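S.K.: Sharing a model prediction with you, sequence too.
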Amino acid sequence: MKGCFGWLLALALSLGTALADVKVQNDFDYMGPAMQRWVDGNGKTLHYLDEGPRNGIPVVLVSGHGTSGRALALTDFLRSLRQSLGLRFIALERNGFGETAFDPSGDYASYAAEVEALLAHLGVQRFSLVAISGGGPYSAAIASRLPTRLRSVHLAAAISQNAGVAAPSPSCALSDQQIIDNYLAARYDVPSVWWDLGPNTAVNRVPGFLDEAADEGARFFYGKGSTGFDLQPLVHELKLYCSQPVADVSAVAAPVFIYHGEADTTVVPAHAAFWRSHYANVVATRLYPGEGHDVQYRHWGQILADLAYGGRRTLLCWHGQSRLVETREAGPLLKRGATLDICAWQRTGP
């Protein structure tokens, strides 16, 4: 009996010690960027996110075609780096997407005006600008409207315009209903289909990315409820790509960074060449041989580094450690076996 009591006492003491070692959280865990609402001076409700320290480096993110204002969540696989670099991301949802009401008269310029109003509301003066894919022309409108307030411009696999750059999409010659029937319906019925980047995409190495992308697609489609689902905002934006030229950015003196996959068939490399000639101060053109329309994710770490360091640091994996090295040191290290961005990209699967 004494032996049994001693054993129970020892067990209780060991459990007490183990429980004492448990660190119980005081705050809620992060569940992704939070969307906010603000009614502008015209009475329109703007849906946006403002993620990061209030005293951080402000970054206006203009995400791709068919994304909601919460698309920053697709880059949360490098949230720790984003936080370490002190970056504050601001993203305004586009016309008709997600929860935002659709205005048939909306265009690149009206979106830029809304961004300007939002920045005034948030008290942001100088900022950097990041455009992903279909966000390219919108970013140019912002740059044209607010050239002296830019810290830097970053164009990741960003589309520009049809005229003088690439052959127009076959959809440009179709009616709105034909675009819906022949182009959009089959691709947008299931969000995961729209976000299927193929079996060889680098993002397959990021655990949970495709699930997050499907959730993002669902938010984009059904942010206004199942009865609010409407393909017209997508048609409207596609028609803007077909018809509207990119804004004049000759007044922009801020440094410009371009990131593009040389094998991109969605936004062909001719768009990168256009941006290189359109902006006067392109300080880095990062072309990635053999890579397609996922460089905005595969090299997101370098984009973050460029935002924070203005091109003076290169993100590498060297001897199993992710490092931000002086850019002048990157070339020799790459020749000796270093790889671009964080080491997790070198894994063959999730």
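M.R.: Perfect, thanks for sending it.
S.K.: Please make it C-alpha for all contacts and neighbour counts, starting now.
M.R.: OK.
S.K.: Could I get the full set of strands for this structure?
M.R.: In the chain, the strands defined using DSSP state E lie at 35-39, 45-51, 57-62, 87-92, 127-132, 150-156, 256-261, 282-288, 313-318, 321-326, 339-340.
S.K.: and Y183, which of those strands is closest to it?
M.R.: strand 127-132 (21.5 Å; Cα to Cα).
S.K.: if we can go back for a sec, quick one, which of the strands of the chain is nearest to L197?
M.R.: Among the strands of the chain, strand 256-261 comes nearest to L197, with 13.9 Å by Cα to Cα.
S.K.: picking that back up, now the strands of the chain as TSV including distance to Y188?
M.R.: Shown next, in TSV, are the strands of the chain (distance: least, Cα to Cα, whole Å):
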stretch	distance to Y188
strand 35-39	23
strand 45-51	22
strand 57-62	21
strand 87-92	22
strand 127-132	20
strand 150-156	23
strand 256-261	25
strand 282-288	29
strand 313-318	35
strand 321-326	37
strand 339-340	33
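S.K.: Of all those strands, which one comes closest to G301?
M.R.: The closest of the strands of the chain to G301 is strand 313-318. By Cα to Cα, the value is 6.8 Å.
S.K.: What is that closest one packed up against?
M.R.: Contact partners of strand 313-318 among helices and strands, from 3 or more Cα pairs under 8 Å, 6 or more residues apart in numbering; DSSP states H and E: helix 300-309, strand 321-326, helix 327-335, strand 339-340.
S.K.: What about the residue lying closest to Y288 once chain neighbours are set aside, how many residues nearby?
M.R.: Nearest non-adjacent residue to Y288, counting by Cα to Cα, 6 or more residues apart in numbering: G261, 4.7 Å away. Counted with other Cα atoms under 10 Å, residues neighbouring G261 total 23.
S.K.: Run through the residues that contact G261.
M.R.: Contacts here follow Cα atoms under 8 Å, 6 or more residues apart in numbering; on that basis G261 touches 157, 269, 287-295.
S.K.: mind giving me a markdown table with those residues and columns for distance to P255?
M.R.: What follows is the contacts of G261, written out as a markdown table (distance: Cα to Cα, whole Å):
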| residue | distance to P255 |
| --- | --- |
| A157 | 17 |
| P269 | 20 |
| L287 | 17 |
| Y288 | 20 |
| P289 | 23 |
| G290 | 26 |
| E291 | 24 |
| G292 | 25 |
| H293 | 23 |
| D294 | 23 |
| V295 | 20 |
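S.K.: now, which of those lie within helices?
M.R.: V295 (DSSP state H).
S.K.: Narrow the contacts of G261 to just the buried residues.
M.R.: When those are checked for burial by 16 or more other Cα atoms under 10 Å, the buried set is 157, 269, 287, 291-295.
S.K.: Could you list the buried residues of the longest helix that the chain contains?
M.R.: Assignment by DSSP H gives helix 2-20 as the longest helix of the chain. By neighbour count on 16+ other Cα under 10 Å, the buried set for helix 2-20 is empty.
S.K.: again, but for stretch 305-320
M.R.: 305-308, 310-311, 313-318.
S.K.: try this one side by side with the last:
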Amino acid sequence: MKLAKFISILAALIINTALASELPNSLPNNFDSLGPTVKQLTTETGRQIHYVDDGVTNAHPVVFTGGLGTSVRAIRLLDFLRTMRQDLNIRMITVERNGFGQTQFNPNLDMSDYAKDVEYVLDHLDIDHFSLFGISGGGPYTAKIASRLHKRVLSIHMAATSPLIGQADWCSPDQGTSGYSDLLAYPMQFFGFPKSSSMHQVEGFQDTAFEEAARAHNLRGQSADPAPLEHEMALYCSEGAIDTSHVKSKLFVYRGQADELLNNEPNDAWQKHYPKATLFLRNYPGEGHDVQYRHLDQILLDLSGQSSKILICKDGDQKMISPLAQQKLMPREYKLGLCQWDN
């Protein structure tokens, strides 16, 4: 009996010693990220700018502009491919727009002021040349930045947006803002994705979108005040067509051809508004407004300079192929993007 007890104690000591010796190697060296930190700059006039700078200093800088009525932390919606972004050596910078999130609302500011804010942040970070990435309602702001800083822009990437935002069809009397404003107190409605959206494949994506909607319109205690959103939408119409006729950089456009929000856009709209740019159209038949996220993998590759190839999944393998090779494949033979979308 004593021998059995001795053996049990000895075995326990051996196991505990083994676990203790292994434990230090299993402990992390760093904390896991909860997302980028929002930083502040104060202009000469005393106004505060809120921005995010996510990436290493020597990486390729990309200025991201989120969709309608979003805060600076909308960049979190891109984090489902954060590791890919880091592996491609991309540094994401985004500047918060007037009245959302942590930024105080000033009804006297316009898109030009936002472009100046972006310039101020880039100069502060000692960034000269950069790329632009705008989605949905952030597209006009991206165009404004491109117009102002065109000599510094390496490439422009526009997803689920249109150069026609702010023109006659968008600004008719029946295109009021109340439909959006009424949803601000209900983040799950304001930033809800339809059940058919591919983004439900990304664990936690929809919940992050809900959190972003709550943050953008409540963080400072503004209690879903519609004034900033109504101001932003009014700016689209007061600004009208943004002059990008002098912009000469590469322009990549990502369009869902079943996007009901952009279904009136003619095929030549982008070339007309960017006559000196080298245009690359990436059309996605049967897809809607969520192409800005669903095809983020291709957008990141384009941003990193690998735009001559298309990312596909074929027979369970991820491949980069030429557009010509893609045309030779039947649609049923492959899917666009990472194989994870095929699961």
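M.R.: Now that the structure is in, tell me what you want to look at. Small disclaimer: the values here were computed from a predicted structure and weren't measured.
S.K.: quick one: TM-score?
M.R.: Superposed pair, TM-score by TM-score structural alignment, normalised by the length of the second structure: 0.91. Supporting alignment: 339 aligned residues with a Cα RMSD of 2.2 Å.
S.K.: Chain neighbours aside, what residue packs nearest to the equivalent of L119 of the first structure over in the second structure?
M.R.: With TM-score structural alignment as the criterion, L119 of the first structure lines up with L122 in the second structure. Spatially, and ignoring its direct neighbours in sequence, L122 of the second structure is nearest to D128 (7.3 Å; Cα to Cα, 6+ apart).
S.K.: how far away is the one you found from V62 of the second structure?
M.R.: The spacing between D128 of the second structure and V62 of the second structure, counted by Cα to Cα, to the nearest Å, is 11 Å.
S.K.: With R97 of the second structure instead?
M.R.: 17 Å.
S.K.: and these two? which has more neighbours close in?
M.R.: More crowded of R97 of the second structure and V62, by other Cα under 10 Å: R97, with 34 against 26.
S.K.: Alignment lookup: the more buried one to the first structure.
M.R.: So R97 of the second structure corresponds to R94, using TM-score structural alignment.
S.K.: shouldn't that match be in contact with S68?
M.R.: Yes - between R94 of the first structure and S68 there is a contact under Cα atoms under 8 Å: 7.4 Å.
S.K.: any common contacting residues for those two?
M.R.: What both R94 of the first structure and S68 touch, as defined by Cα under 8 Å, 6+ apart, is an empty set.
S.K.: show me the residues around A270 of the first structure that make contact.
M.R.: 165-166.
S.K.: Show me what it lines up with in the second structure.
M.R.: Match for A270 of the first structure (TM-score structural alignment): E265.
S.K.: ok, that match to I145 of the second structure distance?
M.R.: E265 of the second structure is 22 Å from I145 of the second structure, by Cα to Cα.
S.K.: And R255 of the second structure, by the same measure?
M.R.: From R255 of the second structure to I145 of the second structure the distance is 21 Å (Cα to Cα).
S.K.: Ok, D297 of the second structure next?
M.R.: Taking Cα to Cα, one finds D297 of the second structure at 24 Å from I145 of the second structure.
S.K.: again with Q271 of the second structure
M.R.: In terms of Cα to Cα, Q271 of the second structure sits 18 Å off from I145 of the second structure.
S.K.: more crowded one of these two?
M.R.: Between Q271 of the second structure and I145, I145 has the larger neighbour count (other Cα under 10 Å), namely 24 against 17.
S.K.: Please identify the residue in the first structure that aligns with that one.
M.R.: Taking TM-score structural alignment for the superposition, I145 of the second structure sits opposite I142 in the first structure.
S.K.: Ok, M188 of the second structure next?
M.R.: Under TM-score structural alignment, M188 of the second structure pairs with S192 in the first structure.
S.K.: Count the residues that sit near that match.
M.R.: Neighbour tally, S192 of the first structure, other Cα under 10 Å: 19.
S.K.: so what's whatever residue of the second structure lines up with L340 of the first structure up against?
M.R.: Aligned counterpart of L340 of the first structure in the second structure: L336 (TM-score structural alignment). Neighbouring residues of L336 of the second structure by Cα under 8 Å, 6+ apart: 295, 310-313.
S.K.: repeat for I142 of the first structure
M.R.: Contacts of I142 of the first structure by Cα under 8 Å, 6+ apart are 109, 112-113, 115-116.
S.K.: try it again with 6 Å
M.R.: Contact analysis of I142 of the first structure by Cα atoms under 6 Å, 6 or more residues apart in numbering lists A112.
S.K.: From Y309 of the first structure, how far off is the closest residue to V124 of the first structure other than its chain neighbours?
M.R.: Leaving aside its sequence neighbours, V124 of the first structure sits nearest to P58 (Cα to Cα, 6+ apart; 7.3 Å). Between P58 of the first structure and Y309 of the first structure the distance is 14 Å, computed by Cα to Cα.
S.K.: which ones are touching V235 of the first structure?
M.R.: With Cα under 6 Å, 6+ apart, V235 of the first structure has no contacts at all.
S.K.: how about it, what's its match in the second structure?
M.R.: So, by TM-score structural alignment, V235 of the first structure is matched to E230.
S.K.: ok, the equivalent of I242 of the second structure over in the first structure - how many residues close by?
M.R.: Aligned by TM-score structural alignment, I242 of the second structure pairs with A247 of the first structure. Each residue near A247 of the first structure was counted by other Cα under 10 Å, and the total is 20.
S.K.: Verify the stated contact: A247 of the first structure with S139.
M.R.: No - judged on Cα atoms under 6 Å, A247 of the first structure makes no contact with S139 at a distance of 9.1 Å.
S.K.: Count the neighbours of the closest residue to T43 of the second structure other than its chain neighbours for me.
M.R.: With sequence-adjacent residues excluded and distances taken as Cα to Cα, 6+ apart, T43 of the second structure is closest to I49, at 7.4 Å. Other residues near I49 of the second structure number 22, with proximity taken as other Cα under 10 Å.
S.K.: And I49 of the second structure? What does it align with in the first structure?
M.R.: By TM-score structural alignment, I49 of the second structure lines up with L46.
S.K.: Enumerate the positions of stretch 340-350 of the first structure that are buried.
M.R.: In stretch 340-350 of the first structure, counting by 16+ other Cα under 10 Å, buried: 340-343, 345.
S.K.: how about the equivalent of S112 of the second structure over in the first structure, what does it touch?
M.R.: Counting by TM-score structural alignment, S112 of the second structure corresponds to A109 in the first structure. Residues near A109 of the first structure by Cα under 6 Å, 6+ apart: A141.
S.K.: and if we set it to 10 Å?
M.R.: Counting by Cα atoms under 10 Å, 6 or more residues apart in numbering, A109 of the first structure touches 115, 137-142, 144-145, 247.
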